[in-house]
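Student: Below: sequence and its predicted model.
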Amino acid sequence: MELTRIPVGEGVEVLVTWIEANFGFLLDVFSDVTDYMISGLNDGLLMFPPILFTLIIAVAAYFIGNKDKRLAIGSAVGLLLLDNLGLWELSMETIALVLSSAFLALLIAIPLGILSAKNEMIFHVLKPILDLMQTMPSFVYLIPAVIFFGLGNVPGLVATIVFAMPPAIRLTNLGIRQVPKELTEVADAFGSTPWQKLVKVELPTALPSIMAGVNQCIMLSLSMVVIAAMIGARGLGYQVLIGIQRVDIGQGFEAGLGIVIIAIILDRFTQHLTPK
């Protein structure tokens, strides 16, 4: 006997259509706000001449890296190479998109991680959703993003947020759960409120784990720039996509090298911001 096919795909299509029909105005507001945020950040980055921006980043790297000259020199050399290759404006677009995506992803992920650590029901509801988000092919996220937001940076940002959130949620949850029981008992003994205990005991203790989640979130956001370029997101990912379409090895390699340089700089910065 042949089993009746479960219309999973059709159900998802109905859900997406319903959301678009009933919450279209909210999606438009979100699209306008995020597009303004990306454009504003991009304009702010491009406001500095490449030499001045490179100098600022090198000085910041020197102090963030505990006066490590290698981090400062490496960051400066990488940024100067981007300028030399003519990839400066595209690189700033990529950084603006990545930082905007990571900021919004963390704005959602860290509170969810805290809630899931405090509430077992929320944890058990979130766990299969996070498994789905991490194992679903990233290309699949592009379809509803295009339906809701059209083409451009905004759908790329939305797809990136969904792709980059799970590690930050998991590591925040893990960090809060690994806070030694003795510390929370001492906080309770001193009459701390749940909010005081969270802010003054649990979050500082869990900060290394949370910062690891921040690092992973930023790296995953950057890894999505090429895929997001397929739905109109600009920046270095779009250059890689053009290189693939034209079978232009040089253009694709240069844009890919630019992504690697940005990834290394962002990775080193977040690693040095993590308390040891």
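Tutor: Noted; the coordinates are in hand. Residues are numbered from 1 along each chain as shown.

Student: contacts, neighbours, all on C-alpha from now
Tutor: Will do.

Student: Can you pull up the most central residue in the chain?
Tutor: Centroid-nearest residue in the chain: A102, 2.8 Å away (criterion: C-alpha atoms, centre = their mean).

Student: okay, pairing it with this:
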Amino acid sequence: MTPDWLPDLGKALQRLVNRAVDAVVTGHGDDLDGLSALLTAPVRGVETALLGIPVVAFVAAVAAGAWLARREPGFALAMAVLPLLLAGLGLWTEAMQSLALIIVAVALVVVLGLPLGIAAARLPRLGRALAPVYDLMQTIPSFVYLIPVAMVLGLGRAPALLATLIYALPPFARLTELGLRGIDPGVVQAARALGLHPRQTLLLVELPLARPVILQGLNQAVMMALAMVVVASMIGAKGLGEVVLLGLQRADPGLGFVGGLAIVALAILLDRMAQAFFGERRPQA
């Protein structure tokens, strides 16, 4: 209970947020519809492309990619079994819907996070200013911003994509900054002494040297995007999270277990493939 002498800041803040959201929705409804359609279009396009690939072709592509990344028959076979499990569980469409949202979200993370990381590494003041913003993006419970995002953009893929972007962007941007800051200044100075311009130094020297750390950030972004896609089923996002949500709503533990098993299979597939492609390559004998 709030003491009488202490103002009730919670209700005041609640009214302020509600008024702000109402003002945005009522004053910019048409623009928000256009933004929602713009965010939804690439997800629909990737989803259509993935669903157009036969299961056998998808499995073969995964096996081939795993073989090229590791050159280990056991690893390639294990990776090929995972999409077969998704198809065998009868959740292939839902898995491709979740995968499409992850692909688009991670692509946006790279497009936005890479410049932010580079700028923060170049400008220490910007890095210090962005640090608390990243902290808020990662520590605020996802449901806190799922509600206003869903009210502004409506239910479906658009708010799910935006919420996933908010959640997955900080680790990639931070590790990009960390990787660039960790480069030996002498190497950069040597590149400048050889006549390379700052942009050439960045592209030819700094980014390649920071590549392992940046790719670790990309791997983290992929897994965080998957986690958020599951939560985003609460605001109408299609995919595996919706299966688990239906199991909960219908008190159907079997359906929830099947959906959870499919999420685990997709998570293992994404994690192991990301590690294989983004991790350090093993030297070949």
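Tutor: Cool, got the structure. The model shown is predicted, which means the values in this text are computed figures rather than measured ones.

Student: on that earlier part again, would you check that the residue nearest to the centre of the first structure makes contact with P166?
Tutor: No - checked against C-alpha atoms under 8 Å, the pair A102 of the first structure and P166 is beyond contact range at 11.8 Å.

Student: Is V179 of the first structure in a helix, a strand, or coil?
Tutor: Three-state call for V179 of the first structure (DSSP: H, G, I helix; E, B strand; the rest coil): coil.

Student: corresponding residue for it in the second structure?
Tutor: Counting by TM-score structural alignment, V179 of the first structure corresponds to I183 in the second structure.

Student: residues near that match, how many?
Tutor: Other residues near I183 of the second structure come to 15 when the count uses other C-alpha atoms under 10 Å.

Student: if I look at it, how far off is E177 of the second structure?
Tutor: Taking C-alpha to C-alpha, to the nearest Å as the measure, I183 of the second structure and E177 of the second structure are separated by 10 Å.

Student: related to what we said a few turns ago, OK, contacts around the match of V179 of the first structure?
Tutor: 206, 209-210 (C-alpha atoms under 8 Å, 6 or more residues apart in numbering).

Student: Identify those among these that sit within helices.
Tutor: Counting by DSSP state H, the part of these found in helices is 209-210.

Student: now the first structure: which of the contacts of I183 of the second structure match?
Tutor: Retained contacts for those in the first structure, judged by both residues aligned by TM-score structural alignment, their matches' C-alpha atoms under 8 Å, are 206, 209-210.

Student: hmm, which of those are the buried ones?
Tutor: 206, 209-210 (16 or more other C-alpha atoms under 10 Å).

Student: Reformat these as a markdown table; add distance to F277 of the second structure.
Tutor: Output for those, formatted as a markdown table (distance: C-alpha to C-alpha, whole Å):
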| residue | distance to F277 of the second structure |
| --- | --- |
| E206 | 20 |
| L209 | 17 |
| A210 | 16 |
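
Student: Run through the helices of the second structure in chain order.
Tutor: For the second structure, the helices defined by DSSP H cover 9-27, 29-51, 55-70, 73-88, 92-122, 124-139, 142-153, 157-181, 185-193, 198-201, 207-231, 240-249, 253-278.

Student: with the first structure superposed, average distance for the shortest one?
Tutor: Just to be clear, that refers to helix 198-201 of the second structure. Mean deviation of helix 198-201 of the second structure relative to the first structure after superposition (mean C-alpha distance after the TM-score superposition for the first structure): 1.1 Å.

Student: give me the stretch of the first structure that that helix matches.
Tutor: Per TM-score structural alignment, the counterpart of helix 198-201 of the second structure in the first structure is residues 194-197.

Student: Show me which positions of the matching stretch end up buried.
Tutor: Under 16+ other C-alpha under 10 Å, the buried positions of stretch 194-197 of the first structure are K197.

Student: What of stretch 264-276 of the first structure?
Tutor: In stretch 264-276 of the first structure, counting by 16+ other C-alpha under 10 Å, buried: 265-272.

Student: out of those residues, which one sits closest to P49 of the first structure?
Tutor: Nearest to P49 of the first structure, judged by C-alpha to C-alpha, of those is I265 at 18.7 Å.

Student: Could I get the contacting residues of the closest one?
Tutor: S75.

Student: which residue in the second structure lines up with it?
Tutor: Counting by TM-score structural alignment, the partner of I265 of the first structure is L269.

Student: Excluding chain neighbours, what is closest to the equivalent of L108 of the second structure over in the first structure?
Tutor: In the first structure, the residue matched to L108 of the second structure (TM-score structural alignment) is L104. Among residues not flanking L104 of the first structure along the chain, I161 sits closest, at 7.0 Å (C-alpha to C-alpha, 6 or more residues apart in numbering).

Student: so that neighbour makes contact with S221?
Tutor: Yes - here I161 of the first structure reaches S221: they are 7.2 Å apart, a contact under C-alpha under 8 Å.

Student: Mind listing the shared neighbours of these two?
Tutor: Residues within reach of I161 of the first structure and of S221 at once, by C-alpha under 8 Å, 6+ apart, are 101-102.

Student: Of the two, which one has the most company?
Tutor: Neighbour comparison, I161 of the first structure and S221: the larger count goes to S221, with 29 against 26 (by other C-alpha under 10 Å).

Student: Name all residues that make contact with the counterpart of V243 of the second structure in the first structure.
Tutor: Using TM-score structural alignment, the partner of V243 of the second structure in the first structure is Q239. Contacts for Q239 of the first structure (C-alpha under 8 Å, 6+ apart) come out as 251-252, 255.
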